[in-house]
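> structure, please.
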Amino acid sequence: MSYTEQLWELVHAVEKHVRLPSVNLPGFVGGEIEPGAFPTDPIAAARALRKAWGLGAEPIPHLVRTIENQGIVAVLVPFAENEVARIDAFSTLSLSRPIIVLSPDRANDIYRHRFTAAHELGHLVMHGELAGGDPALEREADRFAAEFLTPSLVIHDLLPRRIDFRKLNQLSEQWGVSIKSLVYRCREVGLLSDATARRAYIRLNQLSEQGVIATQPVYQFPGEVPSLLRRAVELAEANGVTIASLAQELAWKPAQVRRMLGDADERPTLRLV
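Below is the predicted model of the structure:
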């Protein structure tokens, strides 16, 4: 919460100089979503948001960019140096603009990154400021993410009726989700038994260990790297507002502003042996 409050201070300072996209999250008013704006069922909620954003039932090629275009602030920052690398992401509705904070620390993999972003979107839509970490709420957010990324009414007819890694890989690239999540989807919609799915997971782990299935770093996919806040700062700079002046306005050091924007600390690390 301390981090998001600082991030909001930066967003608020930037908005004095640059007009960001309006928040397009149905029912969002004054730091919360009005009751009844979304169904409580995760599947129905994901379908409702897709409809509200005009996404139809097609793959979403640039999920994070789509989220930012709806006025939701997203940032991608490493937290390992702060010893909270166990966190994939977190989000909040409590401020006047929704915020999603993503981190590449635990798994710098594009498919996990996209699913995590959709998972946090589910929390924003369904759970507001309910305490995070509740297993039931996490399962609901997972169901929302799966439906938002791969609508069941479409993906059901595309999934193979038996384990076919070639076909699953094609669907993985088309829909921007991992093969493992598609195997889970097969089981979820009744196309595979639990035993068959377990065997598939074992084989996927073996293929990963052999390097046949390689992770793809998030930073290779510009549409999945947040850019809203950074571009706003760049636009402000074009109009005479500098990182230094923003830092002075916030009573921060310029390095803190850059860190909040996700810039890596390029200073060499001193190691004593």
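
> please make it C-alpha for all contacts and neighbour counts, starting now.
Fine.

> was I right to think residue 150 contacts residue 59?
Yes - the criterion here is Cα atoms under 8 Å, and residue 150 meets it with residue 59 at 7.1 Å.

> another for comparison:
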Amino acid sequence: MLERLDEYWSVVEALGEDRVIMVPPSYRLERKPGALNSWIKAQIQDIADRTRSVLGLEGYVGQLIFQMLEDWHIHVLAWKLDHSFDGFSAYSERRGAFIIINDDRSISEERKIFSAAHELGHLLFHRDQYRGEGVVYAKSRGNLDERIANQFASYFLIPRNRLDECKIVIKRSRNKLRDVIQLKHEFGVSVQALLYALHDEGVLNGPEYGYLRKELEKRYGVQEPHPMPYVEKNRRVMRMLQQLHAEEGVSASKVAAVLGISHDEAARLLAEWEREDDGSEF
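Predicted coordinates for the structure are as follows:
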């Protein structure tokens, strides 16, 4: 992974875009005894709301998260990776902040969106745990840091003031799972994420939450119900590679290494860029 990041960074340097303009702020939570208690969650929600405000987000984030993170000067890369993880993040003072998403087509876009917000949570709350020159953030799942990042992603993607508008509908619903599946499209999140948020806010009590999760698993297994279409990513790095190709040329091997694609796919991209360059002369 770090070798791939080095390949990407060489493109950034070649185009003279290696200056760190800004990095996301770093926060330290005040912790009281206990796990993810209401005291910690209130702080996380406040920071999620502040982050949305800084980014000028009034409505839902959803698939806009990838462009939004790049606009915030975070390097976002989407690669097809091993299924053992959904993504990771990296940070160094010299290079700034990075979020890498597993873009395997078998993973739902809703899950990728949540992974991006989850890694943003690590960048905001666990900056001191990135060591070395862009070392990845890797902690065992299930610990408090992972739960904090998940809670941040939930608040960030599903703002609770918007969720309030749905409470009466869900509480009165005679087919809650159907209505939650319909509602998840508005937020751009998975059904699992929305069910958790509704339970977290007390819209669903414990038995209801447990029953709906079991029903979801029984009907759909590990698949996302009515998943959103694939979301194009890597727009910034594609633009950079195309610019570098126009200025001084770039090999298919380089394109393949930076984008994490096959040599044949990279060759097709280069041919497409060359056709566009030829057309621009007329």
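
> any idea what the TM-score comes out to?
In this superposition the chains share a TM-score of 0.76, using TM-score structural alignment, normalised by the length of the first structure; 239 aligned residues with a Cα RMSD of 3.0 Å.

> give me the more crowded residue out of residue 150 and residue 59 of the first structure.
residue 150 (23 against 16; other Cα atoms under 10 Å).

> quick one: map that one onto the second structure.
In the second structure, the residue paired with residue 150 of the first structure is residue 158, using TM-score structural alignment.

> wait, what's in contact with its match?
Residues near residue 158 of the second structure by Cα atoms under 8 Å, 6 or more residues apart in numbering: 60, 187, 194, 197.

> picking up where we left off before, any shared contact partners between residue 150 and residue 59 of the first structure?
residue 175.

> re the thing from before, if we go to the first structure, which of the contacts of residue 158 of the second structure are intact?
Checked against the first structure using both residues aligned by TM-score structural alignment, their matches' Cα atoms under 8 Å, these keep these contacts: residue 187.

> now the strands: where do they sit in the stretch 51-200 of the first structure?
For the stretch 51-200 of the first structure, applying DSSP state E, counting those that start in this stretch gives strands covering 73-76, 89-92, 99-102.

> what sits up against the first one?
Spelled out, it's strand 73-76 of the first structure. 64, 67-68, 97-104, 225-229, 261-262.

> so which of these are in helices?
Residues from the contacts of strand 73-76 of the first structure lying in helices, with DSSP state H as the criterion: 64, 67, 68, 228, 229.

> next up, the contacts around the equivalent of the last one over in the second structure.
Think residue 229 of the first structure. Aligned against the second structure by TM-score structural alignment, residue 229 of the first structure finds its counterpart in residue 237. Neighbour list for residue 237 of the second structure: 77, 259 [criterion: Cα under 8 Å, 6+ apart].

> distance of residue 237 of the second structure from residue 145 of the second structure?
Distance, residue 237 of the second structure to residue 145 of the second structure, by Cα to Cα, to the nearest Å: 30 Å.

> in the first structure, which residue is most central in space?
The residue lying closest to the centre of the first structure (Cα atoms, centre = their mean) is residue 117, at 1.5 Å.

> quick one: contacts for that residue?
Contacts of residue 117 of the first structure (Cα under 8 Å, 6+ apart): 63, 64, 89, 100, 102.

> nearest to residue 36 of the first structure, of these?
The shortest approach to residue 36 of the first structure among these belongs to residue 100, at 22.4 Å (Cα to Cα).

> isn't that closest one up against residue 120?
Yes - if you go by Cα under 8 Å, residue 100 of the first structure and residue 120 touch, sitting 6.8 Å apart.

> now for the two: what residues contact both?
Shared contacts of residue 100 of the first structure and residue 120 (Cα under 8 Å, 6+ apart): 89, 90, 91.

> in those residues, which residue is surrounded by the most others?
Greatest neighbour count in those, by other Cα under 10 Å, goes to residue 91: 24 neighbours.

> measure residue 3 of the first structure to residue 209 of the first structure for me?
Counting by Cα to Cα, the gap between residue 3 of the first structure and residue 209 of the first structure amounts to 36 Å.

> quick one, helices of the stretch 1-150 of the first structure?
Assigned by DSSP state H, counting those that start in this stretch, the helices in the stretch 1-150 of the first structure fall at 2-15, 42-52, 63-69, 110-126, 135-149.

> quick one, which of those is nearest to residue 196 of the first structure?
With Cα to Cα as the yardstick, what comes closest out of the helices of the stretch 1-150 of the first structure is helix 135-149 (20.1 Å).

> what does residue 183 of the first structure correspond to in the second structure?
Checking TM-score structural alignment: residue 183 of the first structure goes with residue 195.

> who's in contact with its match?
Neighbouring residues of residue 195 of the second structure by Cα under 8 Å, 6+ apart: 180, 204, 209, 213.

> repeat for residue 18 of the first structure
Applying Cα under 8 Å, 6+ apart, we find residue 18 of the first structure in contact with 232, 235, 236.

> do that again at 10 Å, thanks
11, 12, 229, 231, 232, 233, 234, 235, 236, 239 (Cα atoms under 10 Å, 6 or more residues apart in numbering).
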